[in-house]
Every structure is written in C-alpha cells, then in structure tokens.
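Trainee: Have a look at this prediction, sequence included:
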Amino acid sequence: MSDSPPDPAHRPRPPGTLKVGTIAGSDVLVSSSWFIVAGLIAVIVAPVVDQAQPGLGAWKYLAGLAFAVILYLSVLLHEASHAIVARGYGFPVSSITLHFLGGMTSIEGEARRPRQEFFIAVVGPLTSIAVGAVALGLRPLMPDGLLLMAVEGLAGANLLVGVLNLVPGLPLDGGRVLKSLVWRLTGNVHRGTIVAGWGGRLTAALVLFWPAFQEPLLGTEPDVMDYVLAFVVAAFLWSGSTAAMASARLRSRLPHLVARDLARRTLAVPSDLPLAEAVRRAHEASAGSIVTVTSNGVPEGIVSEAAVQATPEDRRPWVAVSAVARSLEAGLQLPADLVGEELVMAISRTPAAEYLLLETDGSVLGVLVTADVDKAFRAAGH
C-alpha cells in the first residue's frame, strides 16, 4: 500500500458527481442526488423560515437552501474527520462524496488492527456531536430570527446524526466500532464484521417499523413521508450490512490463497525453441508451465497455456515458443510470498492468465495460473 494518494488531477471521478474542492489531498465530490435532497430541505424548511422571519416571500426558499448547504458543510466535517484519521494511519483517501443520505469517505485499504478501525470510525460521530454541542452553546447568544433558527437546526441535526451514527450496526460508524470491539476480543476481523452486519440488519428492521411506534411514543401520527423515509433508510441499512457480511465471508476464504503453494513447476527454454520441443521437454520434466529466457538465463516471457492448446499439433514443430509467450511486464512478476488479499489485489492490478513468481533473491520459483487461484478460492468455501 502506498502512503501517497494518486495525483488529484488524474484521479478518476465517479459518474454523476461534481468536484467542488479538496480536503487534505482528497477530492470533495457532490453527487447529483444531493441537489434533490437540498431542494427538499429548502421546501421543508421554508415554513420554519417564514415563522422565524416573516415577510420574506419566495426568498424563504433561498434561506432554506442556504440552511441545506450549512447542514451539509457539517456533514463534510464529519467525513473529513474520517479522512484525516485514516491518513494519519497511512491509508490513502481518494475522495469524500456528499450524497442523498449524507456522506461517504473512500478509504483505500482495510484497517490492519482493531485500534485503527475503532478510531477511524468513532471520530466521525464525535465530530458531529462536537459541532452540535458548539451550536447549542452559541444558541443563547443568537438574536431571534434566521440566525437563531439556523443554529438550532444545526445543533439538533448534528446531535441526532452523531448519536444515530453510533448505533452498533453496519454500515453506520457505530457498526464499525462494534466490529473493532469484536475483532479485539476474538482476534477475528471477519467475525467482527458478521456481528456488526447483523446489528445493521436489526437496525434496518427497527427503522422500517418505526412509523408504527411513532404515535404511541411521540404522540405524532405518521404521514406518507414518514413511511417513505423509513423504507429508504431501512433499505440502505439492510443492503449495506448485507454487502459487508458477504464481503467478510469472501475475505475469510482469502488466507487460504498462498502464492507459493499454488505455484506450478516451470521449465525455462530459449525463445527460439520450437513449441513442440518445448512441450515435450515440459512433459518429460513434469513441469506445468514454460518460461522463455534470454541467452543469459533471464526470464523474458510466460508461455500461454491457452495459446499452446489453440495451436494444432502438426504446426507446433514450425512455431517458435516465443510466438505463444506473453512478454514479462512488471505486473506479471510477483513475489512468491504473496498471501490472501495481497495476492488478489496483485493479480487484479494486471489481469492475466499466468504470472511469474520470484523469490526474494530474484530467482524463479514457478508460475502462478489464475485458474488455479480461482479453484483454490472455490475450494476454500466448502
């Protein structure tokens, strides 16, 4: 993992987003869905603006839109705190995106220790609570009118966001906190994710049925918007927690992938050797792969198994082995000690059918075939 993020000028931007700036080297993006929710906030807040400052007319909607911007600036602070702590631990942060349901910080890589997971997660809700507390402290100093309304709204929203984000269920920050605690107690990060995922599913169910308990608990009858909002939030929580659990189950199988154990014995041959002779020698040596080398013995290509099979046997004596070999790019030469997620990430960076595995001293261990990795991954799931 590199500690330095990609150059922002060349960093790909997700479709449907608008870059509005950078924070600590991370792109700040606004999703197109944000403009929808900003408009909804403006319409919902307009009557409150009219009560706080009568006589504004249509300007009340502009004031409501300004409040939406202020509110999302506090969301940006929440997400920026995640980014800053993650960067402090050496994780690149590619972007911070503001969207319909709040914000998302794209942190590259996974926490290596429970402590990292805990602090990266908990700092967001604590930031929101701090912003809410500051706004609450400023309330007595505000004159009646729009300023007081904005401060009260900022205080209430941030305190609510901070507390709700601490609910112990993925994909909420509180779910990541729970994940870190279970990870710390059991020593198993995947078990932590599964427990926190079930917490997220339980939270989703409670949110879905919340309107049914709204009147008995709060004394207010739910309307259509309450049901719609409950469904949207519950669906978001359920899908997020389910995806996290599925990812954990996949990741639990990754430690079984050891490059060294999957390496095929290889035969080194000169690049101008006829393919038929190279195949004969490989069979004789019980080698599962062939590598072409220079006159000095330096590997320069990996023979493609698919290309060999596609070459008719009667043509093989007349075809040089180099014709069915792929030149060794940097990404096709991998350390033999790669294991688990590091191995998967290495082969995903340069997709290919075969890779040359090298020892630490530069000598060739063998060839890693992607099909063998896939087979081992499937076998680990049984």
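Mentor: Nice, I can see it.

Trainee: Could you use CA atoms for every contact and neighbour count after this?
Mentor: Will do.

Trainee: which residues are in contact with the helix or strand containing D374?
Mentor: Following DSSP states H and E, one finds D374 within helix 370-380. Helix 370-380 is contacted by residues 253-254, 256-257, 262, 352-355 when judged by CA atoms under 8 Å, 6 or more residues apart in numbering.

Trainee: what ranges do the helices span in the stretch 151-300 of the chain?
Mentor: 173-186, 189-208, 210-218, 224-251, 259-262, 275-284 (DSSP state H, counting those that start in this stretch).

Trainee: Second structure for comparison follows:
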Amino acid sequence: MSGAPSGVRLGTPFGVPIHLAASWPLFAVFAIVYFGPQIQHAVPELGAGAYVVAAAYVVLLALSVFAHEVAHAVAARASGARVGRIVLDLFGGHTVYEADRLTPGQSALVAVVGPLTNGVLAALVWVVAPVLPDGVPWLLGMAFVWSNAIVAIFNLIPGHPLDGGHLLDALVWRVTGRRDLGLLVSGWAGRLVALGVVAWFALRPLAAGVVPSLFVLGWAGLIAVMLWAGASQAVRHGRHLRAYARVTTRDVLAPVVLVAADTPLSHIPAGPRGAGAVDPIVLVGDADAPAESWLLCEPPADLDPREAASVPASAVAARPRPGWILDTPHLPDLADLVDHMHAASAAVVLVRTSDGVLGGVEASTVAAALRRHGLRP
C-alpha cells in the first residue's frame, strides 16, 4: 500500500483512517460553479443563494462517495484484507486495501458493494421524495437520487480503475485462473473507457453541431487522464504478475563459490556464458565459519587479466548489507525473495535452509530474467 496522501486526516472510524485529499476542494469548487447556475435557473428566487444550495449538494455528494468507499472497506476487511485508508479526492474517492490477498470471488464482492451502496441510497431517497417539501429540499433530494444513480452506473462500466473493471478482472481471473490476464484485459478496457469519456464530452456535441464548453471539456479531460492512469497501472501490474509467473527462484539461483582470502582472482572459476546463464556468486571466507562472516567478492569489470594473478580475493571483497542472508525452510517464491531484497536493500541475497546454503541471488540477475519475460522497467 502506498504512502499517505497530502491533505487533512478526518478521523479513524472503525480503525480505518479517513483522509480529505488536498485536491478535493478543486472538486468542490467545480461542482459549485457547475451546478450553481443550474439551480439558479430552476429556482430563480434563490438568487445568489443558489450557490449555497450547490455547496449543500457537494456535501451530500461527498457523503455518498464516503458511503461508497466505506462499503469497499468493510467488504475488504470482511474478506481478510488489511485496509489502509479511505481518501476523498478530486475524482470522488478511493479505498486502499491489500487486493492481492483476495480470491476472485472476494475481489468481485469488494468491487460491487460500492455501486450497490449508491444504488440503495438513490432508491431510499426516491421513495421518500414525495414527502419532501417543495423547493430546495425536493431539489436536493432529486439531485441526490440522480447523482447516486449515475455514480453507481458509471462505476459499473467494465474497465479499470472503475469498480466494473475490478469485476471484469475477477471474472477473467476466475475463468482462466490467471490474475495477470484479468488485469491486462480490464486495464485495456479501462483505456477504452478513458477514450470514450473524451468522445462523449467532446466529439458527440461536435457531431451534433454544438460547441462544448471549455469548462466541461477541461473537467472531462481530467477524468479521462485519471481513468487512463488507473487503467495503465492495471496493465503494468498484469505484466508484472505475468513475468513473475514465468520466472522461478531456481531460474535465478546462482551457485556459491567460497574462496580463501589469499586466493588470486585469476584462480576464481569463471561462470557460464550465454543468454540466461547465471554466474556463480563468489564469497570470501572460511567454510567452517558462519555465513554471516563471509565477504562478497566483486572484482572490477575493467581489471587487467595480467594483474588478476597478483590481486587476492580479499582486496576486492566487502561485507554485504545486513539482512543479506534469507533463512527459509524451503526455496522461496521469487516474489517473496524480491520482497526480502527490497526490505534489506540488498543487491545479493544468500538463500539458506536447515540443510545449508542453497545458493545466492543477485538483483541484477532477477531484473534481467524478468525483462526477458516482458517486464518493463
């Protein structure tokens, strides 16, 4: 889960931090400026008070978004995922939770409860609308109904980062058994949705002979950019998972060569050559000593071969970073190994079980293997 956003922390109800992002006031200003004149036209006697009513509508809309995100958070927590926070921002809001912990069914449940919550809110206010007083109360009630209905329907469009995209992801994942394919399909669908937003607000009016306002075009452009960014993130995540599915720890596990401190560099065996070959990791130390005392031997790439015979391994050896040894009951998954390397900030990790050292893994070797299988930097 990513770091906390800038803005105001509103509280921590039911253990989940709620943040009002620094971008949210921009959304509020847009909504007031956009809806104020419409309310003034519908109820002329309000005058400038129409903008106060528009501000009240913004508050109701924020509560609707909050309810939507709380539904996501509750469903995610009930499914066993840790929820990081709820954020109200420029484009409504989002909930940060550990999506990778969920099954396809759980992922679909977390996605669908948000739009369902907005649908329920719209239905409830629709039922009580006939008893609302005429004028501003009725106007706000109907605006609340339609905005919740639109939020529910729009979010069900099948494309990341919308909830419908998460449903599409879960469906493809469930049918194929491949989470990477679900993310790739829903990510590309989300990119089409982003283009569709631009077409709807820009090309459709032009085709009808109407020039769209720059204000609406600017807002539609921001929404399209947000959708494209979210969709692209899903595509990148899908490529990431696909590459990791094709590379195992054994593919990048290198043999360990342990040499004495006075061993000349010319006597250290060279590794295999060729695409995908894994060079041995050379360590300096005593085989009878704990691995924690070993040093990492890294001869300079530009070392003159004629000098290698006179340079001992200890001259180019250094102590690895703390945490470079991974003690594990069995060979770890590559993703877990990479997580350990990141946590330890270690470029080289020694994998050790109760039977001894299995081998070593270099970050550069992992990166090269993943690139060969389509993972882009």
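Mentor: Cool, got the structure. A quick note: this is a predicted structure, and the numbers were derived from the prediction, not measured.

Trainee: TM-score for the pair, please.
Mentor: Scored against TM-score structural alignment, normalised by the length of the second structure, the superposed chains reach a TM-score of 0.82; 364 aligned residues with a CA RMSD of 3.6 Å.

Trainee: out of the helices of the stretch 151-300 of the first structure, nearest to R326 of the first structure?
Mentor: helix 275-284 (14.0 Å; CA to CA).

Trainee: Can you point out the buried residues in that closest one?
Mentor: Using 16 or more other CA atoms under 10 Å as the test for burial, helix 275-284 of the first structure gives 275-276, 278-279, 281-282.

Trainee: Using TSV, lay out these together with distance to D314 of the first structure.
Mentor: Shown next, in TSV, are these (distance: CA to CA, whole Å):
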residue	distance to D314 of the first structure
L275	11
A276	9
A278	14
V279	13
R281	17
A282	18
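
Trainee: In the first structure, what sits opposite L61 of the second structure in the alignment?
Mentor: Structural alignment (TM-score structural alignment) places L61 of the second structure against L71 in the first structure.

Trainee: Please report the distance of that match from L56 of the first structure.
Mentor: 21 Å (CA to CA, to the nearest Å).

Trainee: if we can go back for a sec, mind checking which of the helices of the stretch 151-300 of the first structure is nearest L146 of the first structure?
Mentor: It's helix 224-251; of those, that one is closest to L146 of the first structure (CA to CA) at 25.7 Å.

Trainee: Show me what the closest one packs onto, helices and strands only.
Mentor: For helix 224-251 of the first structure, the packing partners by 3 or more CA pairs under 8 Å, 6 or more residues apart in numbering; DSSP states H and E come out as helix 189-208, helix 210-218.

Trainee: Which residue is the nearest non-sequential neighbour of the residue mapped onto W146 of the second structure from the first structure?
Mentor: Counting by TM-score structural alignment, W146 of the second structure corresponds to G156 in the first structure. Closest residue to G156 of the first structure apart from its sequence neighbours, by CA to CA, 6 or more residues apart in numbering: G132 at 6.6 Å.

Trainee: In which helix or strand does the one you found reside?
Mentor: helix 114-138.

Trainee: Could you give me the buried positions within that helix?
Mentor: 114, 116-133, 135-136.

Trainee: and what of stretch 200-208 of the first structure?
Mentor: 200-205, 207-208.

Trainee: Ok, stretch 17-28 of the first structure next?
Mentor: Applying 16+ other CA under 10 Å to stretch 17-28 of the first structure flags 17-18, 25-28 as buried.

Trainee: Could you identify the most distant pair in those residues?
Mentor: T17 and G25 (17.6 Å).

Trainee: how about E108 of the first structure, what's its match in the second structure?
Mentor: Under TM-score structural alignment, E108 of the first structure pairs with E98 in the second structure.

Trainee: what about its match, how many neighbours?
Mentor: By the criterion of other CA atoms under 10 Å, E98 of the second structure has 14 neighbours.

Trainee: next one: A310 of the first structure
Mentor: So A310 of the first structure, with other CA under 10 Å, has 10 neighbours.

Trainee: and if you look at the one 4 residues further on?
Mentor: For D314 of the first structure, the number of neighbouring residues by other CA under 10 Å comes to 9.

Trainee: With T17 of the first structure as the reference, measure out to the closest residue to E359 of the first structure other than its chain neighbours.
Mentor: In space, and not counting its chain neighbours, E359 of the first structure is closest to A336: 5.6 Å by CA to CA, 6+ apart. Using CA to CA, one gets 40 Å for the distance from A336 of the first structure to T17 of the first structure.

Trainee: likewise M345 of the first structure?
Mentor: M345 of the first structure sits 26 Å away from T17 of the first structure, going by CA to CA.

Trainee: circling back to that earlier point, can you redo the helices and strands packed on helix 224-251 of the first structure as CSV with distance to G174 of the first structure?
Mentor: Output for these, formatted as CSV (distance: least, CA to CA, whole Å):
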stretch, distance to G174 of the first structure
helix 189-208, 9
helix 210-218, 19
